[in-house]
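Could you look at this predicted model? Sequence included:
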Amino acid sequence: MNAIITASDLMSELVGDQPPLLLDVRWQLGGPPGRPAYEAGHLPGAVYVDLDTELAGPAGPAGRHPLPDLSAFAAAMRRAGVGRERRVVAYDGGQGWAAARAWWLLRWAGHPSIRVLDGGLPAWTANGGSLTTDAPAEPEGDFVPEPGALPLLEADHAAALARRGVLLDARAAERYRGDVEPIDRVAGHIPGAVSAPTVDNATGDGHFLPADRLAERFAALGATRDAEVGVYCGSGVSAAHEVLALAVAGIPAALYVGSWSEWSAAGGRPVATGPQPG
């Protein structure tokens, strides 16, 4: 199944006999919180999911958005109505990063059918979709996580992959080079990583590039179906978007969830700066 869905296709599915469950995952780095925006208007039937508290564990040595406690994540997903057999569509405010984090977590935890609304809420309204302030009455789901369906990298694995395969750094190029570092303690990148900013996976309005163009982009960076590919970012959110873009292009990739916020927090790990060689 394709990892993304268009607004028009979602509209058609929602009037079918077995409509998908909608998860509203609006979030922005540094705020404001997404729940007020959700309460002001959301897709009909959508349930709000908080990225910081339900799709991540507490910030600490493992990064700003480490993996959530599995039992807490399972309980949050069941409260939202996620069931093993029910299709799920996640959306956000249009950037796609938060929705991709929900996609990656549910896929990693074994859910067989989770997609992201391409272009998010703006694509929905631009296609004539309505919004509501009504609270949905979804019954509790029966989702039981079975982690491991998508590959996951720890810090040492990411370092090794940068040497033997392709490790993509999804942050802005200036953060990769170490020119600036507005968030984390140390500027630079994991030695051997390749700069591949997530923003280049999408158009200005948040829609993913076509699959063939994404494949061309990643091939130019060395990431192909035949390569071993991993991705990291600042805290495992925009990198999830890059893993999703790779999936659209037909290229499997592992996610380093701790990402630079974990790597740079631990003293003694090597740091590279400047543009990538070649």
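Thanks, I have it. Residues are numbered from 1 along each chain as shown.

alpha carbons only for contacts and neighbour counts from here, please
Fine.

need the strands for the protein, in chain order.
4-5, 21-24, 47-48, 88-91, 114-117, 152-153, 166-169, 194-195, 229-232, 254-256 (DSSP state E).

by contact count, what packs against the fifth one?
Think strand 114-117. Under the contact definition 3 or more C-alpha pairs under 8 Å, 6 or more residues apart in numbering; DSSP states H and E, strand 114-117 sits against strand 4-5, strand 88-91, helix 97-108.

who wins for proximity to Pro145 among the strands of the chain?
Distance to Pro145, taken as C-alpha to C-alpha, is lowest for strand 114-117 among these, at 13.5 Å.

sorry, back to before: Leu106: which of the strands of the chain is closest?
strand 114-117 (7.0 Å).

Throw the strands of the chain into TSV and include distance to Thr273, thanks.
Formatted as TSV, the strands of the chain follow (distance: least, C-alpha to C-alpha, whole Å):
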stretch	distance to Thr273
strand 4-5	34
strand 21-24	37
strand 47-48	39
strand 88-91	35
strand 114-117	34
strand 152-153	22
strand 166-169	13
strand 194-195	11
strand 229-232	16
strand 254-256	20
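
For Asp212, which of those strands is the nearest?
Using C-alpha to C-alpha, the nearest of the strands of the chain to Asp212 is strand 4-5, at 14.7 Å.

tell me what the closest one is packed against?
Packed next to strand 4-5, using 3+ C-alpha pairs under 8 Å, 6+ apart, are strand 114-117.

For the stretch 151-278 of the chain, which segments are assigned as helices?
155-164, 173-177, 211-220, 238-248, 259-263 (DSSP state H, counting those that start in this stretch).

what's next to the longest one, contact-wise?
This means helix 238-248. Residues outside helix 238-248 that contact it (C-alpha atoms under 8 Å, 6 or more residues apart in numbering): 2-4, 96-98, 100-101, 104, 169-171, 198, 201, 208, 211, 214-215, 218, 231-233, 252-255.

ok, and here's another one to check against it:
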Amino acid sequence: MSSAPAPFLLSPSEVNDLIKSGTTPVSLLDATWFMPNSPRNANDEFLAKRIPGSQRLDLDEVASPHELGVKHMMPESQTFASACETLGISPSTHVVLYDTHGIFSAPRALFMFRSFGHQNSSILNGGLPRWADEGLPVDTDAPKSPEPAIYIPLPQLNEQALRSYEQIVANSRSGLSTNAAAELVLDARPKGRYAGIDPEPRPGLSSGHIPHAFSLTFNLLLQKHKAKDGQEYSTFLPPAEIRKALDDAVGPVEAEKIIRGERSVVASCGSGMTAGVLWVGLQLLDVKQVAIYDESWTGYAMRPSSVIEKST
């Protein structure tokens, strides 16, 4: 793998130039995912329209089983390596991930690649809608399967990238204000679900939040755009505006501790998907100590022993 990590974000023109340069193998992956209550199907949409040469990365398929049935959990090493080989990805491949929202599920896919040590990976900032809006070609023919690759040595997961239920419970009991070692949990769900006012999209699941968690809705790190065809899509805000959103969520004092590496952060959301947006946003601020609570709120709220707070 390359010794220097690739940029976290690339514009459509930067991706196009990277492909044309031919200096390194490039693999474009559509990592689109939709909420469980959405009528849209990501696999069908990929077959209908995609960036030329791209392959489909189904985050629900490249995943480990979960005891409570939560989807898209971090895969085992062999599952990840086998998926890469099928997609034509070797350790030297520059992987560029995108989705059809602009920014939504591609950050989770980037988190997966980086957590397995594949530093040569980036997000197409603005995804397929921005790519098309800037006049770059879109393919509607049947996709072609890539030549299989070999992914050796077997990648190893950075265990520090994830938090378990037991770790989250122990952290919530440790007392954030009195324990300097306590990790700060950031909840990426909409504020109404965090507060317990609005329902969860998964039927029968209580809304609310983990004790001592802070609300930082993932959309607060994004800006919306309207394409020439009227479609809306999102891109990341500039780092200065992401920092302001962090200040507003946790207060300037705690935000400064995070930036300086004096307070570790755990990102959580509904099921570990949009927590990836917070993870990338904090990487853009050069925050290193960021993990994701993989099962997130779905796993937490499904457990009868969990303490659930319902307040702003």
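Good, I have the coordinates. Just so it is clear, the structure is predicted and the values come from calculations on it, not from any experiment.

After superposition, what is the TM-score?
Here the TM-score for the pair of chains, by TM-score structural alignment, normalised by the length of the first structure, is 0.92; 274 aligned residues with a C-alpha RMSD of 1.9 Å.

returning to what we had before: could you export the helices and strands packed on strand 114-117 of the first structure to CSV, including columns for mean neighbour count and distance to Ala159 of the first structure?
Below are these laid out as CSV (neighbours: other C-alpha atoms under 10 Å; distance: least, C-alpha to C-alpha, whole Å):
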stretch, mean neighbour count, distance to Ala159 of the first structure
strand 4-5, 20, 30
strand 88-91, 26, 31
helix 97-108, 26, 21
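
Identify whichever of those lies nearest to Pro20 of the first structure.
It is, among these and with distance given as C-alpha to C-alpha, strand 88-91, at 5.1 Å.

mean deviation (superposed) between that closest one and the second structure, please.
For strand 88-91 of the first structure, the mean distance to aligned residues of the second structure following superposition is 0.4 Å (mean C-alpha distance after the TM-score superposition for the first structure).

Alignment lookup: Gly96 of the first structure to the second structure.
Using TM-score structural alignment, the equivalent of Gly96 of the first structure in the second structure is Ile103.

any idea how far Met273 of the second structure is from that match?
11 Å (C-alpha to C-alpha, to the nearest Å).

now swap in Ala245 of the second structure and tell me
19 Å.

These two - which one has more neighbours?
The neighbour comparison of Ala245 of the second structure against Met273 (other C-alpha atoms under 10 Å) goes to Met273, with 29 against 19.

residues in contact with the more buried one?
72, 104-105, 108 are the contacts of Met273 of the second structure under C-alpha under 8 Å, 6+ apart.

in the first structure, which of the residues you listed remain in contact?
Comparing the contacts of Met273 of the second structure with the first structure on both residues aligned by TM-score structural alignment, their matches' C-alpha atoms under 8 Å, the contacts found in both are 72, 104-105, 108.

Including distance to Val253 of the second structure, could those go into a markdown table?
Output for these, formatted as a markdown table (distance: C-alpha to C-alpha, whole Å):
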| residue | distance to Val253 of the second structure |
| --- | --- |
| His72 | 34 |
| Phe104 | 29 |
| Ser105 | 30 |
| Arg108 | 28 |
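
farthest-separated two in the residues you listed?
Between any two of these (C-alpha to C-alpha), the greatest distance is 14.2 Å, for His72 and Phe104.

wouldn't Tyr48 of the first structure be in contact with Ala37 here?
No - with contacts counted by C-alpha atoms under 8 Å, Tyr48 of the first structure stays clear of Ala37, the gap being 10.0 Å.

Which of those two has more residues huddled nearby?
Per other C-alpha under 10 Å, whichever of Tyr48 of the first structure and Ala37 has more neighbours is Tyr48, with 23 against 15.

Okay, the residue nearest to the more buried one when sequence neighbours are not counted and Arg115 of the first structure: tell me how far apart.
Among residues not flanking Tyr48 of the first structure along the chain, Asp24 sits closest, at 4.7 Å (C-alpha to C-alpha, 6 or more residues apart in numbering). Computed as C-alpha to C-alpha, the Asp24 of the first structure to Arg115 of the first structure distance reads 12 Å.

intersection of neighbour lists for those two?
Ala90.

Let me see the contact set for Glu309 of the second structure.
195-196, 208-211.

could you redo the last one with a cut-off of 7 Å?
208-211 (C-alpha atoms under 7 Å, 6 or more residues apart in numbering).

overlap between these and the first structure?
With both residues aligned by TM-score structural alignment, their matches' C-alpha atoms under 7 Å, the contacts of those that the first structure also has are 208-211.

Ranking by neighbours, what's the top pick from these?
His209 (27 neighbours).

Name only those of the contacts of helix 238-248 of the first structure that count as buried.
Among those, those classed as buried by 16 or more other C-alpha atoms under 10 Å are 3-4, 96-98, 100-101, 104, 169-171, 198, 201, 208, 211, 214-215, 218, 231-233, 252-255.

What does Leu10 of the second structure correspond to in the first structure?
In the first structure, Leu10 of the second structure lands on Ile5 (TM-score structural alignment).

With Ser296 of the second structure instead?
Looking across to the first structure (by TM-score structural alignment), Ser296 of the second structure lines up with Ser259.

What number of neighbouring residues does its match come out with?
30.

Report the contact partners of it.
63, 232-236.

For the residues you listed, please prepare TSV with the additional fields distance to Gly128 of the first structure.
Listed next are the contacts of Ser259 of the first structure as TSV, based on distance: C-alpha to C-alpha, whole Å:
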residue	distance to Gly128 of the first structure
Gly63	39
Tyr232	36
Cys233	34
Gly234	35
Ser235	34
Gly236	33
